[in-house]
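Novice: Make a model of this:
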Amino acid sequence: MQEYPGQQRILVAVDCIIFGFDGWNIKLLLVERNLEPEVGKWSLMGGFIHPSESPEDAANRVLEERTGLKNVYMEQFRVFGKPDRDPVERTLSIAYFALIDIQKYEKQLTSENHPEWFLLDEMPEMVFDHAEMVKLAKKQLRYKAALHPILFQLLPQRFTIPQLQALYEGVYQTQFDDRNFSRKLLSTGLLVKLAEKDKQSSKKGAFYYRLDPSNYEEKFEKFLNLVPNPDKFF
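Specialist: Sure, this is the predicted structure:
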């Protein structure tokens, strides 16, 4: 096999950052690391790229091997390559992230590597530079949530305003004023109020809404106003 002269070996890995929404909270999926160094500590789902794989194929394979999750759309967002990031060998990591509906994928999870969901403000210590990866992935998620309809893909066909507010608060890890959030949301003209109420969260109940797809693309930019001072999150 022909080789380039004078070049040293560098390993290439993938790491999968999976955020999930359980209906009220945003969480991060972690597993217990299954090899030295730092075996048994909490880790993102990572592994090395095989010679015959693309980075995307490797990310899907690694996620399934570590957790059992299949058919998760992940977006590549950054390469992490500090020379000392892995204490064993010089390793570059191509990071992918996703935001999923936890209930939709919960039954796929296997127990082999003890996958566990953690609240974003209760994350344990992680191996290597995984905490930095998560920090930057959260910024990327917030950026996408401000410009694209990814959060609405996690909601059921009918949802309450408190449900949607909880989703936004989970992504941005901040508290929104209830009245202002509701007023801004309803002023978009993109929600259709239904006759039914959700009586589980309170005696008074909250009305259900659904998204009006007829003028969604035309008016979606109005959702950008839901996040106060968005610059501080990016």
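
Novice: Going by C-alpha atoms from here, please, whenever you check contacts or count neighbours.
Specialist: Noted.

Novice: longest helix of this protein?
Specialist: Ranked by residue count, the top helix of the chain under DSSP state H comes out as helix 130-147.

Novice: Give me the helices and strands touching that helix, please.
Specialist: When contacts are defined as 3 or more Cα pairs under 8 Å, 6 or more residues apart in numbering; DSSP states H and E, helix 130-147 sits against strand 11-21, strand 75-80, helix 161-172.

Novice: show me what contacts the residue nearest to L211 when sequence neighbours are not counted?
Specialist: Distances taken as Cα to Cα, 6 or more residues apart in numbering place L191 nearest to L211, at 4.8 Å, with adjacent residues excluded. By Cα atoms under 8 Å, 6 or more residues apart in numbering, L191 lies in contact with Y209, R210, L211, D212.

Novice: switch to 6 Å and redo it
Specialist: R210, L211, D212 (Cα atoms under 6 Å, 6 or more residues apart in numbering).

Novice: ditto for L109
Specialist: Neighbours of L109 in contact, by Cα under 6 Å, 6+ apart: T67, G68.

Novice: how about the strands of this structure, start to end?
Specialist: With strands called from DSSP state E, the chain shows them at 11-21, 26-32, 42-43, 45-48, 75-80, 91-101, 116-119, 159-160, 191-198, 206-211.

Novice: Run through the neighbouring helices and strands of the second one.
Specialist: Put plainly, it is strand 26-32. strand 11-21, strand 42-43, strand 116-119 (3 or more Cα pairs under 6 Å, 6 or more residues apart in numbering; DSSP states H and E).

Novice: Of these, which is nearest N71?
Specialist: strand 11-21 (12.7 Å; Cα to Cα).

Novice: one step back: mind putting the helices and strands packed on strand 26-32 into TSV with distance to A145 and mean neighbour count?
Specialist: Shown next, in TSV, are the helices and strands packed on strand 26-32 (distance: least, Cα to Cα, whole Å; neighbours: other Cα atoms under 10 Å):
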stretch	distance to A145	mean neighbour count
strand 11-21	13	23
strand 42-43	25	24
strand 116-119	19	16
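
Novice: Next, the second sequence, to be compared with the first:
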Amino acid sequence: MTFTSEHPPFAVAVDLAVFTIRDGALAVLLVERGEEPFRGSWALPGGFVEPDEDAEQAAWRELREETGMDRFPGHLEQLRTYSAPDRDPRQRVVSIAHVALAPDLPEPQAGTDAADARWWVVDDLLEGPDDLDGPTLAFDHRQILLDARERVRAKLEYTTLATEFVAEPFTLPELRRVYAAVWGSPPDLGNFRRKVLGTDGFVVPTDVRGEATEAGGRRALLYRRGPATLVTPPMVRG
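Specialist: Coordinates of the predicted model:
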């Protein structure tokens, strides 16, 4: 039986906003496009969904290919769908964007269709369209990056997602620096400690302390991620 449709075909793709923290700043992975359209421009990594996979499988595949890691050690979630008719000059392409984040991600290697790949400080990219510190992003990727940053900022208020940005074991000062990097300023120290230590299962203390500070102060206790996922009431953004 042959089926016909009045609707033209379109492609489905995934785009990835991959975040990590480098030198105390929130950084995102970008690739320099080696092919048209937007050849020579920088873009979020991603690709088309293959016939034998769904969007989540495609996102994990692209994540492995772009980071060079067989097992991605962090968090992945769907952000939203971008479907403006003219977002891709080649054809109608609907993109299902995802947010991924993990600590200490390695230097990236450009894939087969990319000329280069590198980490960029997010604030350098989003200060404004005429910002000289960062490139103009291809397609609608600046909007995707804006939405992805706000998703992560918001989730740090009411979830324990910040722990996904630090390698275990970690100290509370290291965890607080995650909030400073993502929000642009650190949360109030007293409120931060009350939320983290007062939320059952936010962090789990170990019996080990970190290295001595340069000032010779008491070594900070080391923690691991706990099973909790929500912070109620939310932490106030700095």
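
Novice: Please work out the TM-score for the two chains.
Specialist: Once superposed, the chains reach a TM-score of 0.77 (TM-score structural alignment, normalised by the length of structure 1), with 221 aligned residues with a Cα RMSD of 3.1 Å.

Novice: In structure 2, what stretch matches the longest helix of structure 1?
Specialist: Across structure 2, the stretch matching helix 130-147 of structure 1 (TM-score structural alignment) is residues 141-158.

Novice: Would you mind getting the average deviation of that stretch from structure 1?
Specialist: Following the fit onto structure 1, the mean deviation recorded for stretch 141-158 of structure 2 is 1.7 Å by mean Cα distance after the TM-score superposition for structure 1.

Novice: rewinding a little: identify, out of the strands of structure 1, the most deeply packed stretch.
Specialist: Most buried of the strands of structure 1, by mean neighbour count (mean count of other Cα atoms under 10 Å): strand 42-43, with a mean of 24.

Novice: What is that one packed up against?
Specialist: strand 26-32.

Novice: residues contacting F48 of structure 2?
Specialist: V12, A13.

Novice: how about it, what's its match in structure 1?
Specialist: Under TM-score structural alignment, F48 of structure 2 pairs with F48 in structure 1.

Novice: how far away is that match from P55 of structure 1?
Specialist: 9 Å (Cα to Cα, to the nearest Å).

Novice: now do E36 of structure 1
Specialist: Applying Cα to Cα to E36 of structure 1 and P55 of structure 1 gives a distance of 23 Å.

Novice: Which one of these two is surrounded by more residues?
Specialist: Using other Cα atoms under 10 Å as the criterion, E36 of structure 1 and P55 rank with P55 on top: 20 against 9.

Novice: List the residues that contact that one.
Specialist: Taking Cα under 6 Å, 6+ apart, we find P55 of structure 1 in contact with no residue.

Novice: same thing but 8 Å
Specialist: Contacts of P55 of structure 1 by Cα under 8 Å, 6+ apart are V14, I49, I94.

Novice: The nearest residue to D129 of structure 1 once chain neighbours are set aside: neighbour count?
Specialist: Counting by Cα to Cα, 6+ apart, D129 of structure 1 lies nearest to R85, which is 6.3 Å off, once chain neighbours are set aside. Applying other Cα under 10 Å, we find 17 residues neighbouring R85 of structure 1.

Novice: Structure 2: which residue goes with R85 of structure 1?
Specialist: Match for R85 of structure 1 (TM-score structural alignment): R87.

Novice: Could you double-check that its match lies in contact with R142?
Specialist: No. The pair R87 of structure 2 / R142 is not scored as a contact, 12.0 Å apart, by Cα atoms under 8 Å.

Novice: sorry, back to before: relative to M126 of structure 1, which of the helices and strands packed on helix 130-147 of structure 1 is closest?
Specialist: Using Cα to Cα, these put strand 11-21 closest to M126 of structure 1, at 12.4 Å.

Novice: report the angle between the axes of that closest one and strand 26-32?
Specialist: Per axes from the mean of the first three to the mean of the last three Cα atoms, to 10 degrees, the angle that strand 11-21 of structure 1 makes with strand 26-32 is 140 degrees.

Novice: what's the mean distance for strand 11-21 of structure 1 versus structure 2?
Specialist: Looks like 1.2 Å for strand 11-21 of structure 1 (mean Cα distance after the TM-score superposition for structure 1).

Novice: Touching that strand from outside, list them.
Specialist: 26-29, 44-49, 55, 58-59, 62-63, 74, 89-102, 133-134, 137, 154, 167.

Novice: Repeat the analysis, applying 7 Å as the threshold.
Specialist: 26-29, 44-49, 55, 58-59, 63, 90-102, 134 (Cα atoms under 7 Å, 6 or more residues apart in numbering).

Novice: roughly how far is stretch 104-117 of structure 2 from the heart of the chain?
Specialist: From the chain centre to the centre of stretch 104-117 of structure 2 is a distance of 15 Å (Cα atoms, centre = their mean, to the nearest Å).

Novice: What of stretch 50-64 of structure 1?
Specialist: For stretch 50-64 of structure 1, the distance to the chain centre is 19 Å (Cα atoms, centre = their mean).

Novice: Likewise for stretch 66-75 of structure 2?
Specialist: For stretch 66-75 of structure 2, the distance to the chain centre is 12 Å (Cα atoms, centre = their mean).

Novice: Over to stretch 196-208 of structure 2?
Specialist: With Cα atoms, centre = their mean, you get 24 Å for stretch 196-208 of structure 2.

Novice: All set, thanks.
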